[in-house]
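A.B. asks: Provide a 3D model corresponding to the input given below.
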Amino acid sequence: MKLLFLRTDFVGAQRVGGSFSHVKGFLHGMRELGVEVITAAAAPVADEGYKFYPIEYNPFYSNLPEVASIAHNQTLRRKLPKILEREKPDAIYQRHSEFVYVPSQIAAAYGIPLLLEVNGIETWVKKNWGLLIFRGLLAQSEQVQFQAATAMFVVSNVLKQELLRQFDLPPEKIHVNPNGVDVEEFSDTIDANAFFQTLPKELQERWRGKFLCGFVGTFGEWHGVEVLAKAVKPTVERNSRVHFLLIGDGKLRSSVEEILKADGVQEHVTMLGLVPHSLVPKYLSLCEVLLSPHTHNPDGTVFFGSPTKLFEYMGMGKAIIAAGVGQIGEVIHHECNGLLMRERDHIDLAEKIVYLAERPDLRERLGQAARRDAVEKFAWKENARRVLEVCQKLLKKPKSE
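C.D. replies: The predicted structure is shown next:
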């Protein structure tokens, strides 16, 4: 089977973050399952030697992103048919992006199934997390794309229910497919001591003998980083050995720094900023507990995401403390493969950190269970397998159905 992986959003120079982990893992999973994958995007989406076709964005994207995204439909009209005629894929798998609706029309014209991965409703995302000018046009483009897609894959049941409510889609068209993890890269077999010896002396001195609690994220509103920052003071007041290791950067970093300064606890936190993705599992291997204090959305709606970092935590075989919002509460089972904290409750988070710091046997049991679930349920190969199974069923259907 041959699959065209189509990424239609603007891809800049940066190659870190959840979307790139997702793409890399999904493509690798498909390759493991024997699928021939070719890729098309504004820039290469993976470094593993997949055949790549460039479909460039307008160079003025940074100045007029919405206009450039709308215009990208015309670029796709010119270039996508040529790729289909040359490669003759059995199906197209596209990551849904703002204002782009042409791929579903082209796929229909060529009689090829379009499998649409939807990580969020862009009308909501742009309204709440970005700048939205052409709201009506964006809503219309999503309506067209969703209705015309052969099948849709969403990261959570929360998102599926919202799509059903807003777009009047048949339930059987939408398949829930949680994000995943590379269980070989994020593993419990990493030699933490060897990595520790490679660190700068300053970090070695700061972390030696400490009980490290790790966090990875883009410091967005939904990551709960302000909750984490507020938890530092009550944690270290009860256990001064605890030290927090924060990886990532983003909108709320300055707010986190202000909270830590006001509480006088900066010395108990190391903020590494952005680090190469290959180093993230090595830093996490140094930690005893990993934190996921996610929150529901600022507008009061339910958290609809499927945090890649949560599954990467699970792959590490570490004890996890997470807020059970949205899908997280379906993945982490309290005292089975992690501990659940109350949403936005920094005191509860602090108490659970101290609780785990005093119970090494419990940390080991929770970590082993999380690792087992990651391998059996949330490896990227399993994510790709769920897509492949749906695709194979669609290809067996008569064209008239």
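A.B. asks: only C-alpha atoms for contact and neighbour calcs from this point on.
C.D. replies: OK.
A.B. asks: now the strands: where do they sit in the chain?
C.D. replies: Taking DSSP state E, the strands of the chain run over residues 2-7, 36-41, 51-54, 91-95, 114-118, 151-154, 174-176, 211-216, 242-247, 269-273, 289-292, 319-323, 339-341.
A.B. asks: Next, format these as CSV and append mean neighbour count and distance to residue 309.
C.D. replies: Output for those, formatted as CSV (neighbours: other C-alpha atoms under 10 Å; distance: least, C-alpha to C-alpha, whole Å):
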stretch, mean neighbour count, distance to residue 309
strand 2-7, 21, 21
strand 36-41, 20, 24
strand 51-54, 15, 27
strand 91-95, 22, 19
strand 114-118, 24, 18
strand 151-154, 23, 17
strand 174-176, 20, 18
strand 211-216, 22, 7
strand 242-247, 23, 11
strand 269-273, 16, 15
strand 289-292, 26, 8
strand 319-323, 27, 11
strand 339-341, 23, 16
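A.B. asks: Tabulate those strands (CSV), appending distance to residue 70.
C.D. replies: Shown next, in CSV, are those (distance: least, C-alpha to C-alpha, whole Å):
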stretch, distance to residue 70
strand 2-7, 15
strand 36-41, 15
strand 51-54, 18
strand 91-95, 16
strand 114-118, 18
strand 151-154, 22
strand 174-176, 25
strand 211-216, 33
strand 242-247, 34
strand 269-273, 33
strand 289-292, 36
strand 319-323, 37
strand 339-341, 42
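A.B. asks: Here is the second sequence; please produce its structure so I can put it next to the first one:
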Amino acid sequence: MRALYIISNPFYYTNNPVGGSISSGTGVINGLSELGYLVDIISDDKLPTIKGNQRIKYLYFRKLLIREVIQNFRRIFPNRLINLLESIFFRFVIKIDIKRILSEQNYDLVYIRASHFAGDALEVVKTFGTPSILEVNKPLSMQNYNKPQGFEGLNENERKIKKIANEIKQYENTIMISTDSNLRGRWITKYVDPKYRRKILINHNGVNEKLFKPTSKVDISSNGIIGMASSFRWYNDIDELMRIIKKVRDSKQDVEFRLFIGDKSKHDEIESKINENGLNDSINTFYSIPLDQMPEKLGECDLLISHFNFHGVWPHNCSIKHLEYMAMGKAVIATNVGEVNFAIKHNISGLLVDESDEDKFANEILRLLQDTTLARNLGNQARNQIVSSHTWKQHVERSLNFLKHQT
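C.D. replies: Purely as a prediction, here's the structure:
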């Protein structure tokens, strides 16, 4: 069996060297390989976590000289102009190269992550009759609403939501749509077109349980080390997080929080918040840690937290980070909102706290620092739950089973 994995954004990993897309891309590709597929990856560049081997091989979109020149001008000209020029040539390249590859090699499956260019690739794939899976992390038409108060009034203003031709083109030309939360699936059926419901599988994210696994560190440190890894978007509510950390610090002066921040552009904002709250001695920050180094960093922590506050906006995310925490066998304190931290079973494989309940969140951290037996039991149950239900191999199996019924 052979699968083609298409990365349908130009120079994607050069421009995005860290982030959840690397976790999910790596997970799906390795999951396909574990299930017996030979996987060809067509891309402009390499996934930082996949080097290639006998079962996984890289192919590349043709590097037209003009495309290289455009990339070199990215630091000089506005991003909007560069992206426009890049899109013109990439759209041309993706159609030609996908057609060439499918003509030269028979594939049992094409897997592609949604983008403004995925529809062009899938249009070609459809002409070859190859079964396809479109992974929709965030619907294109949702992106402009992914901000505080962004979803307010949608029920009253549905007609104002702009239909995006590139999004519709993807859905029309794929066999199935895999999305990681019910709210994202509902967006597609409510605000794009209800006819796509039959194509949609709600398939929560998985985790690489071989990379993220328990370490030799078992006992909780005397001071207590609490970690959180995130891109720290608006829905992580940095101000509220700082208040929670202050509450913990006020009860335990020597506590240490380690923030692993994926988005370098957040540096000035986060460091400023730490200074404003007088937490310099309590918080250590680490920026843009590569995925393969994250297990070591998380393993040094005693507890891990997954904090969110959507302030009434649709909690459409499905966190991969809380799965990585659980796979490490660590006790996790997480916000109970939507399907964001979906895998945690309260008081069994972690602790859930309602949005905005700062006192409760802080107190649960302090409780687990004191009750090491409970922390250890929660961590063990979390690891067991991940291995039994939430690996990337299991994620891919669910997609393939759904695909069988679509073809």
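A.B. asks: Show me the one of the strands of structure 1 that comes nearest residue 62 of structure 1.
C.D. replies: Closest of the strands of structure 1 to residue 62 of structure 1 is strand 36-41, at 17.2 Å (criterion: C-alpha to C-alpha).
A.B. asks: average gap between the closest one and structure 2?
C.D. replies: Compared with structure 2 after fitting, strand 36-41 of structure 1 has a mean deviation of 1.0 Å; criterion: mean C-alpha distance after the TM-score superposition for structure 1.
A.B. asks: Quick check: which of the strands of structure 1 is nearest to residue 354 of structure 1?
C.D. replies: Nearest to residue 354 of structure 1, of the strands of structure 1 and by C-alpha to C-alpha, is strand 242-247 at 8.3 Å.
A.B. asks: how about the nearest residue to the equivalent of residue 291 of structure 2 over in structure 1, chain neighbours excluded?
C.D. replies: In structure 1, the residue paired with residue 291 of structure 2 according to TM-score structural alignment is residue 277. Among residues not flanking residue 277 of structure 1 along the chain, residue 16 sits closest, at 6.4 Å (C-alpha to C-alpha, 6 or more residues apart in numbering).
A.B. asks: Now do the same for the one you found: its match in structure 2.
C.D. replies: Aligned by TM-score structural alignment, residue 16 of structure 1 pairs with residue 18 of structure 2.
A.B. asks: Might one say that that match is in contact with residue 294?
C.D. replies: No: using C-alpha atoms under 8 Å, residue 18 of structure 2 is not in contact with residue 294, being 10.9 Å away.
A.B. asks: So between these two, which is more surrounded?
C.D. replies: Neighbour tally, residue 18 of structure 2 and residue 294, criterion other C-alpha atoms under 10 Å: the higher count belongs to residue 18, 22 against 16.
A.B. asks: Can you give me every residue that contacts that one?
C.D. replies: 262, 263, 288, 289, 290, 291 (C-alpha atoms under 8 Å, 6 or more residues apart in numbering).
A.B. asks: Pick out the most distant pair among those.
C.D. replies: It's 263 and 291 that sit farthest apart of the contacts of residue 18 of structure 2, by C-alpha to C-alpha, at 13.2 Å.
A.B. asks: rewinding a little: using CSV, please lay out the contacts of residue 18 of structure 2 together with neighbour count and distance to residue 233 of structure 2.
C.D. replies: Output for these, formatted as CSV (neighbours: other C-alpha atoms under 10 Å; distance: C-alpha to C-alpha, whole Å):
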residue, neighbour count, distance to residue 233 of structure 2
262, 23, 10
263, 18, 9
288, 17, 14
289, 17, 17
290, 15, 18
291, 18, 18
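A.B. asks: Closest to residue 110 of structure 2 out of those?
C.D. replies: Once C-alpha to C-alpha is applied, the member of those that ends up nearest residue 110 of structure 2 is residue 291, at 25.1 Å.
A.B. asks: Could you list the buried residues of the longest helix along structure 1?
C.D. replies: When structure 1 is parsed with DSSP state H, its longest helix is helix 65-87. Neighbour-count burial for helix 65-87 of structure 1 flags 65-66, 68-70, 72-73, 75-76, 79-81, 83-84 (criterion: 16 or more other C-alpha atoms under 10 Å).
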